[in-house]
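Novice: Below: sequence and its predicted model.
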Amino acid sequence: MPVRLRVGVVGAGRVGSVLAARLRAAGHDLVAVSGASPASRLRIDTLLPGVHVTTPDQVAAAADVLVLAVPDDHLVAVAEHLAARPGQVVLHTSGRHGLEALASLARQGARTIAFHPAMTFTGTELDLDRTCVFGLTAGPDERGLAERLVADLGGTPVWIAEDDRATYHAALAHGSNHLVTVVNQAMELLRSVAGPDADVAAVLRPLLTASLDNALSFGDAALTGPVARGDVSTVRAHLDALAGADASTASTYRELARATAHRAEDDGRIDARTSADVRQALDEAEWDSLAASVEQAR
């Protein structure tokens, strides 16, 4: 492949617009992009000024390297709609999918790559300087090109087997997306006691930052808190307090506390009896919640 590639991007969403901007900044020719929604057009105007905006078919016809940055559930249909040329490189940014999603284009002679940036995107200038790992799946002849594109983006490659793509993506979604849910639930609980104008982010940020850094560095050894200490009475107090909170928050607390009890037991932080006592308290609270729901329904 030439040093300067003709790149086209189908889907100017949060991911596609940022990758397009960074590939252009790396010296490649951004020949065309597609994006029809008002949000996509705003991203194009902001991050990709002057780029030719056209249909997915025309983007594919103009590009030597075609990036499909579309939602997971639409990827196969988009790929099946497009025509490819022998030797054309087509990559997608889905974490879940591997090469099978591009099988229709591979049958036309395209060189296919699964090219997932393991990063959360805002679709703004904030993303332009961020670096990340890319989860890659490709055939032997495409591995070098995939790694070259990752290097152009300032990233780090990690190779994922085709059959492991769903597990890989589940790990990222569980760690990142569910983290957002838990943090927002914690902020809502704090606002309920500190008031709507309280700076709850300032309360949580140092604690959460330290917890994340410790977990990434030390694994289960970073576990702290009442479950890891075996403070069953404190867990019961939490459950009583959460009985009047949002049901999904209480449910999340119980499920994560169960998982924490198992991990703390496996790590030797608490013994089997204490772990069982924690789980019994959680089970009792769940039954109480269910009974209250049934009574309310009556």
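Specialist: Noted; the coordinates are in hand.

Novice: C-alpha only now, for contacts and for neighbours.
Specialist: OK.

Novice: can you give me the strands in this structure?
Specialist: Using DSSP state E, the strands of the chain run over 6-10, 29-34, 65-68, 89-92, 111-117, 133-138, 156-159.

Novice: Redo these as JSON lines? Include distance to residue 247 and mean neighbour count.
Specialist: As requested, these are arranged in JSON lines below (distance: least, CA to CA, whole Å; neighbours: other CA atoms under 10 Å):
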{"stretch": "strand 6-10", "distance to residue 247": "40", "mean neighbour count": "25"}
{"stretch": "strand 29-34", "distance to residue 247": "42", "mean neighbour count": "24"}
{"stretch": "strand 65-68", "distance to residue 247": "39", "mean neighbour count": "25"}
{"stretch": "strand 89-92", "distance to residue 247": "38", "mean neighbour count": "26"}
{"stretch": "strand 111-117", "distance to residue 247": "34", "mean neighbour count": "26"}
{"stretch": "strand 133-138", "distance to residue 247": "36", "mean neighbour count": "23"}
{"stretch": "strand 156-159", "distance to residue 247": "39", "mean neighbour count": "16"}
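
Novice: Next one for the comparison:
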Amino acid sequence: MNRDGRLGVGIVGAGKVGPVIGAALAGAGHALVAITHGSDDERTEAMLPGVPVLDALEVVRRSELVVIAVPHDQLPGLVAGLAEIGAWQPGQLVLHTDPAYGVDVLAPAVGRGAIPLAVHPAITFSGTSMDLRQLASAYAAVTAPGAVLPIAQALAVELGCEPVVVAEEDRAAYAEAIATATEFSRSIVRQSSAILGAVGVENPGAYLSVLMHSAIDLALADGSRGSDDVDATTLDE
């Protein structure tokens, strides 16, 4: 780490999440050293112009902080594979963004002397600059060994998020809550849009926008209060 606390950051995973995390960290003053190829290199270039695109091994070798943003089923094999070829370095920070894993999945890197961090920003990523605005009002689940938990929390703050500590043993339950919220919301919108379209509403998404946002805001407010009250007008209707 540089004396001013700025890090050389490498991104492994260039889907919708990795480039956004990289852009947020760059905005906080860190230096982006490289990113791997992804599903849409043009989008990556738009988010991170001029950042070298290299293979995972070279990204890891060049970085003080490695951010791993890959699909859930790829994370364990990737970490272990990089350990087998000696990529991880003593004192290197390794951070993944998967909601379901804590830091145990990073054990192969830890065995090589790396420092494990798990930070999951609780937003639905689009892979565009719009996500940076969402991060600024989001929470992030952080998991890390006690001695380095402040580092994970500080990086969450630098992403724009408010950090919330989630214990290693609670990550699976946390991931279930996140999946339930996102999948249910998508399902309801698709179902409602299909019904509105069938009765002749030309733009169901626009029609539902204010309704869905207001309904979700009210539900979230009720959930925060622990309220089980029901809107009487809904019952009357």
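Specialist: That came through, no problem. Because the structure is a prediction, the values reported are computed rather than measured.

Novice: Mind checking how well the two chains overlap by TM-score?
Specialist: TM-score of the superposed chains, computed with TM-score structural alignment, normalised by the length of structure 2, equals 0.89; 226 aligned residues with a CA RMSD of 1.9 Å.

Novice: before we move on, the earlier item: out of the strands of structure 1, nearest to residue 51 of structure 1?
Specialist: Among those, strand 29-34 comes nearest to residue 51 of structure 1, with 6.1 Å by CA to CA.

Novice: so where in structure 2 does that closest one end up aligned?
Specialist: Aligned using TM-score structural alignment, strand 29-34 of structure 1 spans residues 31-36 in structure 2.

Novice: do stretch 164-172 of structure 1 as well
Specialist: Mapped onto structure 2 using TM-score structural alignment, stretch 164-172 of structure 1 spans residues 170-178.

Novice: what's the offset of that stretch from the middle of its chain?
Specialist: Relative to the chain's own centre, stretch 170-178 of structure 2 is displaced by 14 Å; criterion: CA atoms, centre = their mean, to the nearest Å.

Novice: what about the helix ranked longest in structure 2, how far off from structure 1?
Specialist: Identified as the longest helix of structure 2 according to DSSP state H is helix 171-198. Taking mean CA distance after the TM-score superposition for structure 1, the mean distance separating helix 171-198 of structure 2 from the aligned residues in structure 1 is 0.9 Å.

Novice: number of nearby residues for the closest residue to residue 82 of structure 1 other than its chain neighbours?
Specialist: Excluding its sequence neighbours, the residue lying closest to residue 82 of structure 1 (CA to CA, 6 or more residues apart in numbering) is residue 57, at 6.0 Å. Applying other CA atoms under 10 Å, we find 15 residues neighbouring residue 57 of structure 1.

Novice: How about residue 84 of structure 1?
Specialist: For residue 84 of structure 1, the neighbour count with other CA under 10 Å is 25.

Novice: Make sure it is actually in contact with residue 107.
Specialist: No: contact status for residue 84 of structure 1 versus residue 107: not in contact, 9.0 Å apart, counting by CA atoms under 8 Å.

Novice: and stretch 100-120 of structure 2, how far from the chain's centre?
Specialist: 16 Å.

Novice: roughly how far apart are whatever residue of structure 1 lines up with residue 10 of structure 2 and residue 57 of structure 1?
Specialist: Mapped onto structure 1 by TM-score structural alignment, residue 10 of structure 2 lines up with residue 8. Residue 8 of structure 1 is 11 Å from residue 57 of structure 1, where distance means CA to CA, to the nearest Å.

Novice: same thing with residue 108 of structure 1?
Specialist: 15 Å.

Novice: Residue 258 of structure 1 now?
Specialist: Going from residue 258 of structure 1 to residue 57 of structure 1 by CA to CA gives 50 Å.

Novice: Using a markdown table, lay out the strands of structure 1 together with distance to residue 285 of structure 1.
Specialist: Output for these, formatted as a markdown table (distance: least, CA to CA, whole Å):
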| stretch | distance to residue 285 of structure 1 |
| --- | --- |
| strand 6-10 | 49 |
| strand 29-34 | 51 |
| strand 65-68 | 47 |
| strand 89-92 | 45 |
| strand 111-117 | 40 |
| strand 133-138 | 41 |
| strand 156-159 | 43 |
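
Novice: Mind giving me the packing neighbours of the longest helix of structure 2?
Specialist: Secondary-structure packing of helix 171-198 of structure 2 (3 or more CA pairs under 8 Å, 6 or more residues apart in numbering; DSSP states H and E): helix 204-225.

Novice: Contacts for the helix it packs on next, please.
Specialist: Identification of contacts with helix 204-225 of structure 2 by CA atoms under 8 Å, 6 or more residues apart in numbering yields 189, 192, 193, 194, 196, 197, 201, 228, 229.

Novice: rerun that using 6 Å as the cut-off
Specialist: By CA atoms under 6 Å, 6 or more residues apart in numbering, the surrounding residues in contact with helix 204-225 of structure 2 are 193, 196.

Novice: buried sites along that helix?
Specialist: 204, 205 (16 or more other CA atoms under 10 Å).

Novice: centre of the chain versus it, how much separation?
Specialist: 23 Å.

Novice: What of stretch 76-88 of structure 1?
Specialist: 26 Å.

Novice: Now check structure 2 for the residue matching residue 256 of structure 1.
Specialist: Matched by TM-score structural alignment, residue 256 of structure 1 corresponds to no residue in structure 2.

Novice: how close does residue 256 of structure 1 sit to residue 79 of structure 1?
Specialist: 39 Å.

Novice: same question, residue 165 of structure 1
Specialist: 18 Å.

Novice: And for residue 162 of structure 1?
Specialist: In terms of CA to CA, residue 162 of structure 1 sits 18 Å off from residue 79 of structure 1.

Novice: neighbour count winner among these two?
Specialist: The residue with more neighbours, out of residue 162 of structure 1 and residue 79, is residue 79; 21 against 16, by other CA under 10 Å.

Novice: okay, now the residue lying closest to that one once chain neighbours are set aside: neighbour count?
Specialist: Spatial nearest neighbour of residue 79 of structure 1, chain neighbours left out: residue 102 (6.0 Å); criterion: CA to CA, 6+ apart. Residue 102 of structure 1 has 25 neighbours, counted by other CA under 10 Å.

Novice: Identify the residue of structure 2 aligned to residue 102 of structure 1.
Specialist: Matched to structure 2 by TM-score structural alignment, residue 102 of structure 1 sits across from residue 106.

Novice: and what of residue 143 of structure 1?
Specialist: Checking with TM-score structural alignment, residue 143 of structure 1 has residue 149 as its match.

Novice: which residue lines up with residue 96 of structure 2 in structure 1?
Specialist: Using TM-score structural alignment, residue 96 of structure 2 sits opposite residue 92 in structure 1.

Novice: ugh, wrong one, residue 123 of structure 2
Specialist: So, by TM-score structural alignment, residue 123 of structure 2 is matched to residue 119.
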